[in-house]
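Student: Pasting a predicted model and its sequence here:
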Amino acid sequence: MQKLIGFVKNIVVLASVCVCVWCAWESLGAWFSERGGEAFLFAAGMGIEGAPESETEQGTGLPPESSAVPEEVHTDGALPDDGVVPFHSDLLPGFTATPDPNRSSGTVEEIQLDGGTPIDNFFVRDSTESGTDLAAELLESPDVHIKGDGSVEVLIYHTHTSEAYSKEDSGFYYTDMETRTQNQDMSVVAAGEELAKALESRGIGVVHDKTVNDLAYNGSYSRSWEVIQKNLAEHPGIQVTIDLHRDSMTTESGVKYKPTAQIEGRKAAQAMLLAGCDASGDWGDFPDWEWNLRLILRVQQKAQELYPGLMRPMSFSNSKYNMNATRGSMLIEVGTEVNTAAEARYTGRLLGEILAETLLGLE
């Protein structure tokens, strides 16, 4: 009799388990039907809350000091994929959206910067009050004549060589994060290297000078001026000098902005071209600023034509920043410290394609 009672109990337990499993399966099936592919991503631990879109803009000046954590070195020439996902997606595979509660952290907001005065197909933020007719300057030919025969005609250098990027696209940052680094795979040097390779692939000879000019931040521009002069003496065919930086944008509430564009299905750090001006002639050593302006306007125009959204509004300001070195001098900001190194490298490559198209197309 005891055996019979035990057998009946086992049957009842088994039946209960089957009912529970069947109910759970029905609920799960309904959830998957409702959520579709998102449900599978969530089940795999890949679904997180995403930052809302924003049109807020802050900061257009030169960046402060910068750095990041080491990253593996890639020697095969390929751009590493460090969590690149669609712009504003709420899916960041491989990374956590929850910071360590034992470390002070802040929010990263991914934005796309635009606005300014429309000129042709792009925008310019003109703070010079010089009355310069930018539309008319765009029609003027730059004084740059690139042969594209492999001889050195472009110099890429970095006044703030240690400015760094982040390793991961995580949606937050730690307030004690390093923003400068001597690991040149994680700094503006990496973006410059991609820029150089893209230009060289089109037959434009490049010197990429990786001299560290900001071990002591004060005096960086004096040191980079010496770098420019050294290279001009060694390569008298240089017509274009590019000072590649990265920016930094943080609100009073501690939100760091990450200017980002999606180009051909991949995230890129938004870049900004800066053209200097000395309309009053007060400096006395920058009489050719209009020649730089004409070239930079052409580059901005070509960028918008090839990769809409990649560039922030062009900045035209009362500044010099060593742009009095040649008639083809420019300063470029690529992203901020919370853009990833891979995003910055991708932008470097795109900038190379834009510059090649611009320079080789000049009369």
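Tutor: Arrived safely. Residues are numbered from 1 along each chain as shown.
Student: hey, let's count contacts and neighbours off CA atoms from now on
Tutor: Will do.
Student: buried residues in stretch 324-331?
Tutor: By neighbour count on 16 or more other CA atoms under 10 Å, the buried set for stretch 324-331 is 324, 325, 326, 327, 328, 329, 330, 331.
Student: and residue 142, what does it touch?
Tutor: With CA atoms under 8 Å, 6 or more residues apart in numbering as the criterion, the residues that contact residue 142 are 291, 292, 294, 295, 328, 362.
Student: could you redo the residues you listed as a markdown table and give each row secondary structure and distance to residue 344?
Tutor: Supplementary listing: the contacts of residue 142 in a markdown table, determined by DSSP: H, G, I helix; E, B strand; the rest coil; distance: CA to CA, whole Å:
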| residue | secondary structure | distance to residue 344 |
| --- | --- | --- |
| 291 | helix | 28 |
| 292 | helix | 24 |
| 294 | helix | 25 |
| 295 | helix | 23 |
| 328 | coil | 23 |
| 362 | coil | 27 |
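Student: Give me the buried subset of those.
Tutor: Judged by neighbour count, with 16+ other CA under 10 Å as the criterion, the buried members of the contacts of residue 142 are 291, 292, 294, 295, 328.
Student: which one of those sits closest to residue 243?
Tutor: Closest to residue 243 out of the buried ones among the contacts of residue 142 is residue 328 (11.4 Å), distances taken as CA to CA.
Student: which residues touch the closest one?
Tutor: Each residue near residue 328 by CA under 8 Å, 6+ apart is listed here: 142, 143, 144, 239, 240, 241, 291, 292, 295.
Student: Pick the one among those residues closest to residue 184.
Tutor: Compare each of these with residue 184 using CA to CA and the shortest gap goes to residue 241, at 20.0 Å.
Student: what comes into contact with the strand or helix carrying the closest one?
Tutor: Secondary structure here is read from DSSP states H and E; on that basis residue 241 sits in strand 240-247. Outside of strand 240-247, the residues within contact range by CA under 8 Å, 6+ apart are 60-64, 144, 153-161, 163-164, 188, 192, 228, 325-337.
Student: also this one, for the comparison:
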Amino acid sequence: MKGPIIWKRLLRRCGALFLATLAVWLLILCGGATGALESLGENGTFVATALAAELGGTGSAGLLGTLDGWDRLAVGQSRLLSASQDAVAGYLGKVGEEELQLPAGQPAQDHDDMGEEPEVTAAPSDIIARTLIPTSPQGYDVAGGLYLYNRTGESVNLAAAAEAAVNITLPAEGPQILIVHTHTTEAYTPDGTDVYTASDQSRTLEEEDNMLRVGDEMERVFTEMGLSVVHDRTLHDYPQYNGAYTRSAQTVQDYLAQYPSIKIVLDVHRDALVGEDGTVYKAVTRIDGVDTAQVMLVIGHGQDGSNPHWMENLTLACKLQTGMNTLYPTLARPMAFRASSYNQELSTGSLLVEVGTHGNTLQEALAGARLFARAAGQVLLGLKA
């Protein structure tokens, strides 16, 4: 009896593979492997379901890696399916997004709008990985493939912001970019050799493990690309967390006065995503085989419109977001427009950059920082005099 069962199983799976291959093949003829799943609509569910049910793929971490010998051979012999496995796996990985109640991509109160972060504890094995990509325009301002999560009462013409020119010229001489950290001691989930002595919940004074290390990575990439960077290393959130933005504002003002050549100010943080039930999430994608923390750009409106530069900052954010979407389509989370100003009233080139969340590992964050800097650097090089 064992032989007939095996043959029936093999025939059933070959049939499923044929149907899935046919669906993917037709779409690749129209739009290529990367865009196939986007074009499938409900058929995307069919392909993913067929592969998951018939081949045992249960998650987004590399479809072939979940298969046994017969299944691996069957998929491996199909150039269409093996070439499209990342797209299919990505589709499967999006299934759980609704648990985060997107469009927020922010299941908890924004930690940068709070005086203190909530106390959260979770073992690494309990942290839920999600790739936060919009699956519909509902709840967003949308224009030209850009998504903006608007948490202000301000009406936003995102299309106008995206189409506008960035009114910034980077001078040929002197520092051009300031990297600062309002929450310098923010850290990530300890993992492997990346362990640290905590100064508070998910925070450390050890520079190799907090936001200074992430800023160093951005500085290195920007510098290699020919951009001039000043990286501030002030601890604005220690020994006291409250008042960090007031202290970092003074730091930014001092640098702008000392170096009028600085036109771009990036306040680099990491986010904190905690569900109402206490579940800790991390924003992660896989790019070129590397687990990579997603990056979110935040534009500050300011209470009662106290930031007169928010539209100009939004235009810059749109250009950087487009750069990320072009080079690394899943790197960026939707942009966020929030009520706080985040000191962005100090410069027309100011943005808050969230690299991953406290659930990510440092190595994931460094990968995200590198790719963000490469994409952003391409845009900024176009602003040089």
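Tutor: Sure, I can see it. From a predicted model like this one, the values you see are computed outputs, not experimental measurements.
Student: What does the superposition give as a TM-score?
Tutor: Scored against TM-score structural alignment, normalised by the length of structure 1, the superposed chains reach a TM-score of 0.69; 274 aligned residues with a CA RMSD of 2.8 Å.
Student: Looking at the contacts of residue 142 of structure 1, spot the one nearest residue 207 of structure 1.
Tutor: Proximity of the contacts of residue 142 of structure 1 to residue 207 of structure 1, judged by CA to CA, is greatest for residue 328, which lies at 14.9 Å.
Student: Map that closest one across to structure 2 for me.
Tutor: Under the alignment defined by TM-score structural alignment, residue 328 of structure 1 corresponds to residue 349 in structure 2.
Student: picking that back up, out of the contacts of residue 142 of structure 1, which comes closest to residue 136 of structure 1?
Tutor: Comparing every one of the contacts of residue 142 of structure 1 with residue 136 of structure 1 (CA to CA), the shortest separation belongs to residue 294, at 9.4 Å.
Student: For that closest one, list the residues it contacts.
Tutor: Residue 294 of structure 1 makes contacts with 137, 138, 140, 141, 142, as judged by CA under 8 Å, 6+ apart.
Student: Look up the closest residue to the fourth one, ignoring the ones flanking it.
Tutor: I take that to be residue 141 of structure 1. On the basis of CA to CA, 6 or more residues apart in numbering, the spatially nearest residue to residue 141 of structure 1 that is not a chain neighbour turns out to be residue 294, at 6.8 Å.
Student: What spatial separation is found between the equivalent of the one you found over in structure 2 and residue 348 of structure 2?
Tutor: With TM-score structural alignment as the criterion, residue 294 of structure 1 lines up with residue 315 in structure 2. With the distance defined as CA to CA, to the nearest Å, residue 315 of structure 2 ends up 10 Å from residue 348 of structure 2.
Student: where do the contact lists of these two overlap?
Tutor: Residues within reach of residue 315 of structure 2 and of residue 348 at once, by CA under 8 Å, 6+ apart: there are none.
Student: Most widely separated two among the buried ones among the contacts of residue 142 of structure 1?
Tutor: Put simply, by CA to CA the two of these set farthest apart are 294 and 328, 8.9 Å from each other.
Student: can you give me the strands in the stretch 151-300 of structure 2?
Tutor: Listed in chain order, the strands found in the stretch 151-300 of structure 2 under DSSP state E, counting those that start in this stretch are 177-180, 198-200, 203-204, 229-231, 264-271, 273-274, 280-287, 290-293, 295-300.
Student: Would you enumerate the residues in contact with residue 123 of structure 2?
Tutor: Under the criterion of CA under 8 Å, 6+ apart, residue 123 of structure 2 has no contact partners.
Student: Now do the same for residue 42 of structure 2: its match in structure 1.
Tutor: Per TM-score structural alignment, residue 42 of structure 2 is not aligned with anything.
Student: Over to residue 258 of structure 2?
Tutor: Using TM-score structural alignment, residue 258 of structure 2 lines up with residue 234 in structure 1.
Student: Could you report the neighbour count for that match?
Tutor: For residue 234 of structure 1, the tally of surrounding residues (other CA atoms under 10 Å) stands at 11.
Student: Go ahead and confirm residue 120 of structure 1 touches residue 304.
Tutor: No. With the criterion set as CA atoms under 8 Å, residue 120 of structure 1 and residue 304 do not qualify as a contacting pair; they are 10.0 Å apart.
Student: quick one: which of these two has more around it?
Tutor: Of the pair residue 120 of structure 1 and residue 304, residue 304 is the one with more neighbours under other CA under 10 Å, namely 18 against 12.
Student: how about the more buried one, what's its partner in structure 2?
Tutor: That one, residue 304 of structure 1, aligns with residue 325 by TM-score structural alignment.
Student: how about that match, secondary structure?
Tutor: Secondary structure assignment for residue 325 of structure 2 (DSSP: H, G, I helix; E, B strand; the rest coil): helix.
Student: Check the one 4 residues further on too.
Tutor: Here residue 329 of structure 2 is coil, with the state taken from three-state DSSP.
Student: Grab the nearest non-local neighbour of residue 374 of structure 2.
Tutor: On the basis of CA to CA, 6+ apart, the spatially nearest residue to residue 374 of structure 2 that is not a chain neighbour turns out to be residue 221, at 6.6 Å.
Student: what's the residue most central in space within structure 1 in contact with, if anything?
Tutor: Of all residues in structure 1, the one closest to the mean position by CA atoms, centre = their mean is residue 269, 2.1 Å from it. Neighbour list for residue 269 of structure 1: 258-261, 310, 334-336, 339-340, 343-344, 346-347 [criterion: CA under 8 Å, 6+ apart].
Student: out of those, who's nearest residue 132 of structure 1?
Tutor: Scanning the contacts of residue 269 of structure 1 for proximity to residue 132 of structure 1, where the rule is CA to CA, the winner is residue 310, at 25.1 Å.
Student: From residue 212 of structure 1, how far out is the closest one?
Tutor: As for residue 310 of structure 1, its distance to residue 212 of structure 1 is 27 Å (criterion: CA to CA).
Student: More neighbours: the two, which one.
Tutor: A count of neighbours by other CA under 10 Å puts residue 310 above the other of residue 310 of structure 1 and residue 212, at 26 against 20.
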